[in-house]
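Q: Pasting a predicted model and its sequence here:
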Amino acid sequence: MDKGVAMEDVPYARIVREGWVLIAILALAGTVAGWGITRALPPTYGATSTLMLQVDSSQSSLFERNQFSLARVKTYPALVDSPEVIDGVREDLGLDRDEYSDATLRQMLSAENTEDTVLLRIRADAPTPELAKDLANSSARHLSDLLESTENSERDGQYVLELQQVLPASAPQSPDSPQVAAITGLGLIGGLALGAIIAVYRTTTRRKLLTISDVRKASGLPVFGQVARFHRTGGREDRTAMVTLQDALENITALGGSARSLYLVVPASEAALEDEVLAGLLEAHASLGSTACVVDLRARPSTGEGARSWTEVLDPAARSEVAGSHREPHFYVKGDSAGAARLASTVPPAIEVLRKEHDVVIVVCDSGSSGLQEKLVGLGARTIISVRRDATRATELLTTVTRLRVMNIHPIGVLMTHVPRGALENVAESWRTNDGKTLDDPGRDAWTTASLDLLSRGGDPDRSHRGARALLG
């Protein structure tokens, strides 16, 4: 489990919502597997023949005969395994001795005496219904013959015993094993249990941001915009994405107070801000009547066609060549030779140049570029964090927020990208009364103070969010 995600923060409704397909698939797979096992196992049919012990005596009372028969019948179940019975059954049914050895027949035959009765039940288990019936009836006859030949001796004629077959065995209609319903049901239950375990594990250990509530729980920040997913085919889906981008820009002013001309966008994960979203931001600004440019200073910047190198911003000769060329004058990317030191020295003057030419400048940089972030905030930039739905993890967002706050940078909120149309929510309804109130406060908030205190004691900056949470209580 990710250490930054508590088990109790994951509602069961979300586990079911995210994992119901997996649970259903595994339940179906378990059911099919259980049914398949029953098809693979050989069927076994059972047949039962019932005998009753009768005792006759002219010298004993009815009570004595009854007590004698109850005591005597208890010893008869073991006789079903006697050689006389086994050999007689094999001979009656014409069974091959190699296939049906004595040990095999003894496993197929069993007998029991119902307590406090004179009834003896002989059960036969066989691969076919007819063989089961024949085994039960044949063993009953031979056991009765064995009893009469051994119990009714001429020397002791006080009791005459007879085992009479009162309920002959009949061919069973269905096998006793395997039990199809029971095994299939166990497969269904096992599949459901396995699916539930995997769903809980996946949700709690690979927690990805899916909703506005997830963003709030992970970072405490509001979401000011959800950008619908762009599609390569364009059409209705891209029009929806543009509308959501325009709403996001309007929400920035509503949430962050007065409008600013410089924004710092920090992606919380690698795929949190794609070319389509950056191009959409430029188009959305244009539709609202303002000019904007994007400066992508990430280690792996956007590679959209027509993007200009960052080094051209301060190069008058290169800038004069832009007019009439195929290159986009509103999109700049980091050059291969632009190191951290060069960027740190050229950012402030270049930003001022771009501010004179555009109403809004949007700068994108990695979450680990602390030097660039501090310089941009020093120029008055408002900070925005971008996440990608179902791709950015909660811990990635939490780590990004903590790094910024350790540097006394207070983000306005979070922009969630790549949101399916069906998952779009009412962003404004998720805002709280204190959202945006500390944006203009130059002092550090409690989160920042706790994080710095942890770092001063040798904490890991990448894990400082956990210490900050603990210190805040």
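A: Good, I have the coordinates.
Q: use CA for all of it now, contacts and neighbours both
A: Noted.
Q: Give me the neighbour count for residue 215.
A: Applying the criterion other C-alpha atoms under 10 Å, we find 25 residues in the vicinity of residue 215.
Q: and what of residue 236?
A: Neighbouring residues of residue 236 were enumerated by other C-alpha under 10 Å; the total is 10.
Q: repeat for residue 77
A: When neighbours are defined as other C-alpha under 10 Å, residue 77 has 16 of them.
Q: my read: it touches residue 114, true?
A: No: counting by C-alpha atoms under 8 Å, residue 77 sits too far from residue 114 to count as a contact (10.5 Å).
Q: which residues do these two both contact?
A: Listed contacts common to residue 77 and residue 114 are residue 120; contacts here mean C-alpha atoms under 8 Å, 6 or more residues apart in numbering.
Q: Please enumerate the helices of the stretch 151-300 of the chain.
A: Secondary structure of the stretch 151-300 of the chain, counting by DSSP state H, counting those that start in this stretch: helices at 180-205, 212-219, 236-256, 275-287.
Q: Turn those into JSON lines, columns for distance to residue 18.
A: Converted to JSON lines, the helices of the stretch 151-300 of the chain look like this (distance: least, C-alpha to C-alpha, whole Å):
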{"stretch": "helix 180-205", "distance to residue 18": "7"}
{"stretch": "helix 212-219", "distance to residue 18": "13"}
{"stretch": "helix 236-256", "distance to residue 18": "24"}
{"stretch": "helix 275-287", "distance to residue 18": "26"}
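Q: Next up, a structure to set beside the first:
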Amino acid sequence: MELADYLRILRNHWIAVTAFILVAALAAFGWSSIQPKVYAASSSGFVTSGGGGDPGLDSLNDSLSKSRAASYVVLAKDRETASIVIDDLGLDTSPEGLVGSIDAAQTPDTVVISITARAGTPEAAQQLADAWVGALAQRVKSVEAGKSSGNQGMRIEVSESAQLPTSPVSPQVERNVLLGAVLGALLGLGYAVVRSLLDRRIRSSEDVERDTGVPVVGSVPDVGKTPGIFVGTATGNAALAAEGVRRLRTNLSYMDVDNPPRAIVVTSPKQGDGKSTVAANLAAAIASSGQSVTLVDADLRRPTVAAAAGVDDTVGLTDVLTGRLELADALQSHPTIEGLSVLTSGSRPPNPSEILGSQAMRGVIADLTAKGMLIIDAPPLLPVTDAAVVAHAADGAFIVVSAGRTLDTELDNALGHLRTVNARPLGIILNRVSKRTVGAGNYGHYGYGTDDYVESTSGRRKNRR
């Protein structure tokens, strides 16, 4: 996976990643809050062998003190030294347990031994550090007794008493919260990657073209609850969606330049993908460019074009197909959009698939394409065969999918239904694209810009420059 893939995954799952970070940081804060506080205090002593006044002897004693200081560090950590401290402070603990509460170290290239003691209160830590230096001095005195004569024996003298600590050294809340947040970010990223690998929902044009090989010819941002025809709207979400439909219209004009499609079915894998809204607005966009176009409602099971276009649905396509009405009498002009004619569904028949696959339907398509462009709103592909039957008689079909909702398997099955009847999939329209993915004036990511891919006559995808 490339960096762009990880950025796309983070964009798609940023809420989950943020939740992981917050939960991990809060957990680290809660854990740190219940931990007992530990204070640390340090005192030190220096190793000396007494004064001699002779410079040469003093230099020798200094070297000897440095070498012996390393041994005294080991002596500071044994149980006998701890026992002396326990007796001095009257502590109720074992020497083994108390040794774990101190650290002893020699300052490099010096005769100084530092003792750091840890305890549950500042006072206890201070007393323990000072007592330990005193106990170590006693141990050294007893060990060195008899090894030297006069005042030349090694001994430890206090060089600095412990200061009262003002803040605990443990738990380190800020550090723990930061580590928790980092761990949460890693877990969140892992979750996002796994979720992305297992997620079958289509989210972008890259997903579509990678999985199906069929180009995305248009992308329409989510218009929310804006109903009907929104092409021409100047503000709000509908303005973004209208711009997306106009880009789709432009891409359509570049399809198969020598033999452009004139009868286009607009369908979707399942109900609720917004194919009727896309069909109505695509027809309106074509009409607004000066071309004559007819919008036909071939969804005889759940017709919606009449309501979207604001026309009467008393008579329509079924009346023409059954011979009860002439095509010219069933066509209605849109009340506000010049050049847009509407053929509603008419009365609902008991056998939609048979009617739509009839020779009469082929005749209607031929008559309407002779007058201009034809946009046919057809039922979803997966529940029924109506759309595949109509697409076979037309020049091809646009399949509308919902970004973040439609599964890749649903799209594959829908394309399979079209190919079964030798119908031509002209392209995929990605509908309901999130506003956080598409911004006003910046549509290139989803194919709105000059890099849109369109289908050429031979089936190759070419870049529109």
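A: Thanks, I have it. This one's a predicted model, so the numbers in the text were calculated from it and none came from an experiment.
Q: TM-score of the superposed pair?
A: Scored by TM-score structural alignment, normalised by the length of the second structure, the superposition of the two chains gives a TM-score of 0.68; 418 aligned residues with a C-alpha RMSD of 4.9 Å.
Q: about what we covered before: and the helices of the stretch 151-300 of the first structure: which comes nearest residue 49 of the first structure?
A: For the helices of the stretch 151-300 of the first structure, the distance to residue 49 of the first structure is smallest for helix 180-205, at 25.3 Å, taking C-alpha to C-alpha.
Q: superposed on the second structure, where does the closest one end up, distance-wise?
A: Following superposition, helix 180-205 of the first structure is found to deviate from the second structure by 3.4 Å on average (mean C-alpha distance after the TM-score superposition for the first structure).
Q: Which elements pack onto that helix?
A: Helix 180-205 of the first structure is packed against helix 12-40, with contacts defined by 3 or more C-alpha pairs under 8 Å, 6 or more residues apart in numbering; DSSP states H and E.
Q: relative to helix 180-205, how tilted is the helix it packs on?
A: 150 degrees (axes from the mean of the first three to the mean of the last three C-alpha atoms, to 10 degrees).
Q: Mind reading off the mean deviation between helix 12-40 of the first structure and the second structure?
A: Overlaying the second structure shows helix 12-40 of the first structure at a mean distance of 4.4 Å from the equivalent residues (mean C-alpha distance after the TM-score superposition for the first structure).
Q: same for that helix, what does it pack against?
A: Using 3+ C-alpha pairs under 8 Å, 6+ apart, helix 12-40 of the first structure is in contact with helix 180-205.
Q: Now do the buried residues in stretch 204-220 of the second structure.
A: 204, 205, 206, 208, 214, 215, 216, 217, 218, 219, 220 (16 or more other C-alpha atoms under 10 Å).
Q: counterpart of the last one in the first structure?
A: To tie it back to what came earlier, the one meant is residue 220 of the second structure. Under the alignment defined by TM-score structural alignment, residue 220 of the second structure is paired with residue 227 of the first structure.
Q: Could you find the closest non-adjacent residue to its match?
A: Nearest in space to residue 227 of the first structure, with sequence neighbours left out and distances taken as C-alpha to C-alpha, 6 or more residues apart in numbering, is residue 417 at 4.7 Å.
Q: I figured the one you found was touching residue 224, is that so?
A: No: at 11.3 Å, residue 417 of the first structure and residue 224 do not qualify as touching, with contact defined as C-alpha under 8 Å.
Q: quick one: the helix or strand containing residue 375 of the first structure to the second structure mean distance?
A: The secondary structure element spanning residue 375 of the first structure is helix 370-378 (assigned by DSSP states H and E). Per the superposition on the second structure, helix 370-378 of the first structure and its aligned residues are separated by 5.8 Å on average (mean C-alpha distance after the TM-score superposition for the first structure).
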